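[1] Predicted model follows, preceded by the sequence.
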Amino acid sequence: MNAPTSPEPRVTAVAIVGGGQAGLSMSWHLKQAGIDHVVFERDRCFSEWRTARWDSFCLVTPNWQCRLPGFHYAGPDPHGFMLRDEIVQYLDAYVAHFDPPLREGVNVVRIERTADGRFLLTTTDGNWIAGQVVIANGVYSRPVIPRAAERLPQQILQLHSSNYRNPQSLPPGATLVVGSGQSGCQIAEDIHLAGRQVHLCVGGAPRSPRVYRGREVTDWLTESGYYDIPYERHPQKATVREKTNHYLTGRDGGREIDLRRRALEGMKLYGSFRGVDDTKLQFAPDLARNLDEADRSYNNIRALVDQYIAEAGIDAPIEPPYQPPWSPSHEVTELDFVDAGIGSIVWAIGFTPDYGFIDLPVFNGRGHPIHHRGVTPVPGAYFLGLSWQNTWGSGRLADVGKDAQYLLDAIRRTDESCHARAA
C-alpha cells in the first residue's frame, strides 16, 4: 500500500508575514500594482491594537498622521487623538476598503530558501512557495519580563504592560511600574490619576514637548522636514534605531508628561530597576541623571523648533525656558515592597521581535536584520515595519506606507531580474 503523499505547496508571487499596519500597507501597494500575493496573520489582523492596549489608551500622535496608503484619516478631529476602539475602527475600515488577500489564524513556522532561489513557507495551513517574501510581523512580539520577577511572592500580581487594562483591575495596594517609556509613563499616570499610589522606576527614555510656541510640536517637526530625515543623515546616525520613543500622551486632548510634576503630586520615583533581594526592590542611583537626560531631549526638541522658526521667519510667541519644578533630594536605591504595600507590578520594559522562524542569512551578530530600507542581502527577502527603517515615521501609521512603496519598487526590480535570467 502506497504511503499518502503530502499536498503540493500552493504558490504565490509574494508572501507577506504579518497582518498589521506594515503587512497590510504592503498588500495595498501590491494589489494596486496587480501583483499576486498572500498575507499571513497568525491571529487576527491588527491583533496588538485590539488586545495589547489598556482601556484609556489613545494615540500619542495627532489623528491626521493616520495615513495608511490609500486611506488617510478623514474624520472630524484631525488634531485630536483617537482612543483605542476608534483606532481599531479605523484599521478595520482600512481592511474593508481594499479587501486584501488575508489569511487570518495562519502561523508561519518556518521560512527557508529553495534550490531555485524561491522561498518555502511552512505554515499551520500547509506549505507555500513564494517568489519573494516580506517579513512584517512587527518588533513587539515577545514581552520582556526580567528573571528577577521570579523572586517575587505570588501574592504580588505581576503584569506586562501589554496585559494591563485599568486601575480597577489591580489588587489593593500600591503599584510599582518598571519602565518610563511611552507605555510605562502613560500607565503610571493612568493609575496615579485614579488616586492610587504609584512607584515608578525611571529609565533612560527621552521626553517630548506637546505644544510649543503656539503649535503642536508634531506639526512643527513635520513642516520643518525633520520627520523626513533618513536615519543615514540623522545627527545620531544608525544609533537612532536603538532609541526609546519619547514619552508624552494624547490623553485629555494631548499634553506632555513631566514626571517631576507627578512627583510633587505624590508619585514615588526611583532609578532604573536592578533586582530583588528578599523583600527589597533594588534600584540604580541614576534617577537624577535620567530625569536630566529626559529634559535634555525635551529642550533639544524645543531648540529644533526655535531654529526652524528663526530660519523661516515665522512670527510665533516666545515661551520661557523650562524650569524643573522638582529634583530628588537623594537617591533611593532600596524599597521594601512589604512596607510599601505594593500589591502589583507592571513591567513596561518593552518587547523583543520574534525572528526564530526565519532560516535565512539576513541577521547580524546581534540578531538584528541586515537591511537597507528593508531590502536584505538575500534577493527577494525584505523587512517592513522596523523602527527607523528609513525615517522617524517608519513602522508607524504615519509613514509605513512610504516604506511599503519603496519595497514595491524593489519587488518589481527583483521580479524583472528573475524573468530576465529565465529568458
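    Great, that's in hand.
[2] make it CA atoms for all contacts and neighbour counts henceforth
    OK.
[3] list the contacts for the nearest residue to D336 once chain neighbours are set aside?
    Excluding the flanking residues, the one nearest D336 by C-alpha to C-alpha, 6 or more residues apart in numbering is K280, at 4.4 Å. Applying C-alpha atoms under 8 Å, 6 or more residues apart in numbering to K280 gives the contacts E334, L335, D336, F337.
[4] now L176
    Contacts of L176 by C-alpha under 8 Å, 6+ apart are V198, H199, L200, C201, I342, S344, I345, V346.
[5] I'd assumed the second one was in a strand, is it?
    Read it as H199. Yes. Counting by DSSP: H, G, I helix; E, B strand; the rest coil, H199 is located in a strand.
[6] thinking it is in contact with G271, fair?
    No. Look at H199 against G271 with C-alpha atoms under 8 Å: they stay out of range, at 10.7 Å.
[7] Okay, and the nearest residue to P100 once chain neighbours are set aside sits in which element?
    Of all residues not flanking P100 in the chain, S27 sits nearest, at 6.4 Å (C-alpha to C-alpha, 6+ apart). S27 belongs to helix 21-32 when assigned by DSSP states H and E.
[8] Can you give the contact residues for that helix?
    Against helix 21-32 from outside (C-alpha under 8 Å, 6+ apart): 16-17, 36-39, 46, 68-70, 95, 98, 100-101, 134-138, 384-385, 395-397, 400-401, 404-405, 407-408.
[9] Out of those, list just those in helices.
    V95, F98, V400, G401, A404, Q405, L407, L408 (DSSP state H).
[10] and the comparison structure, right after this:
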Amino acid sequence: MIGSTSSPAHSVAAHSVDAHSVAAHHVPVVIVGGGQAGLSVSWYLGSEGIDHVVLEAAEVVHNWADTRWDNFTLVTPNWHCKLPGYAYAGDDPDGFMTRDQVVDWLTGWLETFDPPVRTRTRATALRHGAAGGFEITVSTPTGDETLTCDEVVIATGGYPIPIVPAFASTLDPSVTQVHSEEYRNAAQLPEGAVLVVGTGQSGAQIAEDLHLEGRKVHLAVGGAPRVARTYRGRDCMTWLSDMGIYDIGVADYPGGRAAQEKTNHYVTGRDGGRDIDLRGFATEGMRLYGALAGGQGSELVFEPTLQKSLDKADAVYNSICADIDRYIDREGIDAPPPARYEPVWSPDHEPQSLDVAAEGITSIVWAIGYRPDYRWIEASAFDGGGRPMQSRGITAVPGLSFIGLPWMHTWGSGRFLGIDADAAYVAQTIVARGAVAADTDAGSRRAS
C-alpha cells in the first residue's frame, strides 16, 4: 500500500539512492513501488546488471509495519514465505509469523542485496514520452521531478484505495468509523459495541480480535468463503500446494478470469492457527447479520442473506476437504480419516435493521475491500473497471508491466508463495526486450 502517513512499528532498512542522481539522466527501467513485489523485480534486474531505480512513496516495505493490526498474523504457513534468493529458515515452518516477525524477515531479506530505492518519492503521472518510452512525474520532499525510462513496472499493489460506502457520511457522527487498514487494536476504539462490516480475511480476523478482547461485536457477513485450517493431519494450504492448486494459471483455473474476482477464504494463523467459525462466534454472543445494504443516522439496513452466506462458506469449506480426500486416495497417502463441518448454530430469523444507538454501538470497522486507482497512468492498458489488462504482468503497451496483482498469473500471485516466479518472468521479459545494463559496476546490485 502506498501513501500511509503513520509511523512505522519497526525501522525497516532502506537502500536509497541520491535524491537528485536519478533526475539528472534517463534510467532504462523504473519500478514504481517498493514493497516485496517491486523489490523482487529489482532483485532480478540487479542480478542481470540492469540499470534501474525503485520509487517508493513512503519507506521500504512500510505497509507491513503501518497497515496491519497489532495481533495480525499471516494466514499462510511460514514455509510459503519465499522471495528471490531468500526463504523462511526459522524453526516453525508450519506456523504463522506475526506482523512484527514479517517485518523482521523482510528486513533480513533487504540485507542480502542493495536495491536502488528512492524513498519518499511518489509517482504522480505516467505518460508516453515524446521521443518514445515513458515520462514519469514524481513528487519528492524537495519538489516535483520528471524521469524518463524505456520500461516501467507498476508495483503499487492491486487495490490501493480503501472502500467505504457512500452512505457512511450520513451515519450518526458520534459513531467512530475506521477502515480495516486503520484498525490496530480494540483499545483504539471507544468503549462500547463494535460493528464490523465484511467477512473477508481482514474482516473475519478483526471481528475475532475484538471478540477475544471481550468487546460486543456485531458482524455484517458477506459472501466470502472459508477453509479449514488443518485437515487430516496437515494445514489445508500445505495440501493445496502439494496438489498444485497454487501453480495453475488463471486461464486454466476453473472459472477462468472470473477467478480474479474471488474473495480469499477466511481463516486465521493466530495462536498457532485455527478455523474461523462465525457460527461458533454466534454461540458465544457475537451478533450476525446479512450484507449491509444502507443506513442513515443511527439506523442500518441489512439484506436477508445471512443463512445463505453461512451455508455457502461452509459448502466451500467442505468442498475443499473433499478435494483433499480425493488427492489422498489417488496418491495412496496415509492420513487420519476424513470429516466434514457440521453447523453448530443457525439463525432463527434474519435481522434486517439495526439501531446502533439502541445497541450501544460506538464504532464501525469497514472491511469491505479496496478498489484500483491507476488514474495517474496515461496508457491504454485498463479494462472498463480500471483493472490492468495483462498476462503474467505484461501488457499490450510496449514497456509497461505490472507486478504484485492478485491472480496476476496464479492463485499464488500477490502472495509470498508466488511473487518470486512472477517477478522472474517480468524481469526476464524486460531483459529480453533489450533493457540496458548499468555502465559501471554492473554486478554491484547482484544478490549476495
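    Perfect, I can see it now. Keep in mind it's a predicted model, so treat the numbers as computed, not measured.
[11] Next, the TM-score between them, please.
    Once superposed, the chains reach a TM-score of 0.95 (TM-score structural alignment, normalised by the length of structure 1), with 411 aligned residues with a C-alpha RMSD of 1.4 Å.
[12] Restricted to buried residues, select the contacts of helix 21-32 of structure 1 in ChimeraX.
    To isolate the buried subset of these in ChimeraX, counting by 16 or more other C-alpha atoms under 10 Å, use the following:
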select :16,17,37,38,39,46,68,69,95,100,101,134,135,136,137,138,384,385,395,396,397,400,401,404,405,407,408
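[13] returning to that earlier point: burial check on the residue nearest to P100 of structure 1, number of neighbours?
    29 (other C-alpha atoms under 10 Å).
[14] in structure 2, what residues pair with the helix holding S27 of structure 1?
    Aligned using TM-score structural alignment, helix 21-32 of structure 1 spans residues 36-47 in structure 2.
[15] returning to that earlier point: of all the contacts of K280 of structure 1, which comes closest to N127 of structure 1?
    F337 (51.2 Å; C-alpha to C-alpha).
[16] ok now do that closest one, which residues does it touch?
    F337 of structure 1 neighbours (C-alpha under 8 Å, 6+ apart): T279, K280, L281.
[17] could you check the distance from the counterpart of it in structure 2 over to V301 of structure 2?
    Taking TM-score structural alignment, F337 of structure 1 has V356 as its aligned residue in structure 2. Applying C-alpha to C-alpha, to the nearest Å, the value for V356 of structure 2 to V301 of structure 2 is 11 Å.
[18] repeat for S309 of structure 2
    Taking C-alpha to C-alpha, one finds S309 of structure 2 at 17 Å from V301 of structure 2.
[19] quick check: longest strand of structure 1.
    strand 126-135 (DSSP state E).
[20] For that one, give me every contacting residue.
    8-18, 23, 117-122, 380-384, 411.
[21] helix/strand/coil for G132 of structure 2?
    Taking three-state DSSP, the label given to G132 of structure 2 is coil.
[22] Could you pull up the residues touching it?
    D150.
[23] In structure 1, what residue corresponds to it?
    By TM-score structural alignment, G132 of structure 2 lines up with G117.
[24] cool, and T283 of structure 2?
    Per TM-score structural alignment, T283 of structure 2 is aligned with L264.
[25] repeat for L292 of structure 2
    In structure 1, L292 of structure 2 lands on F273 (TM-score structural alignment).
[26] With H218 of structure 2 instead?
    Aligned partner of H218 of structure 2 by TM-score structural alignment: H199.
[27] now the strands for the stretch 1-150 of structure 2?
    29-32, 52-55, 82-83, 86-87, 117-118, 122-128, 134-140, 143-149 (DSSP state E, counting those that start in this stretch).
[28] Save those strands as JSON lines, and put in distance to M97 of structure 2 too.
    JSON lines is the format used below for the strands of the stretch 1-150 of structure 2 (distance: least, C-alpha to C-alpha, whole Å):
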{"stretch": "strand 29-32", "distance to M97 of structure 2": "27"}
{"stretch": "strand 52-55", "distance to M97 of structure 2": "27"}
{"stretch": "strand 82-83", "distance to M97 of structure 2": "13"}
{"stretch": "strand 86-87", "distance to M97 of structure 2": "13"}
{"stretch": "strand 117-118", "distance to M97 of structure 2": "26"}
{"stretch": "strand 122-128", "distance to M97 of structure 2": "30"}
{"stretch": "strand 134-140", "distance to M97 of structure 2": "34"}
{"stretch": "strand 143-149", "distance to M97 of structure 2": "38"}
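[29] that older thread, roughly how far apart are the match of L292 of structure 2 and L200 of structure 1?
    In terms of C-alpha to C-alpha, F273 of structure 1 sits 9 Å off from L200 of structure 1.
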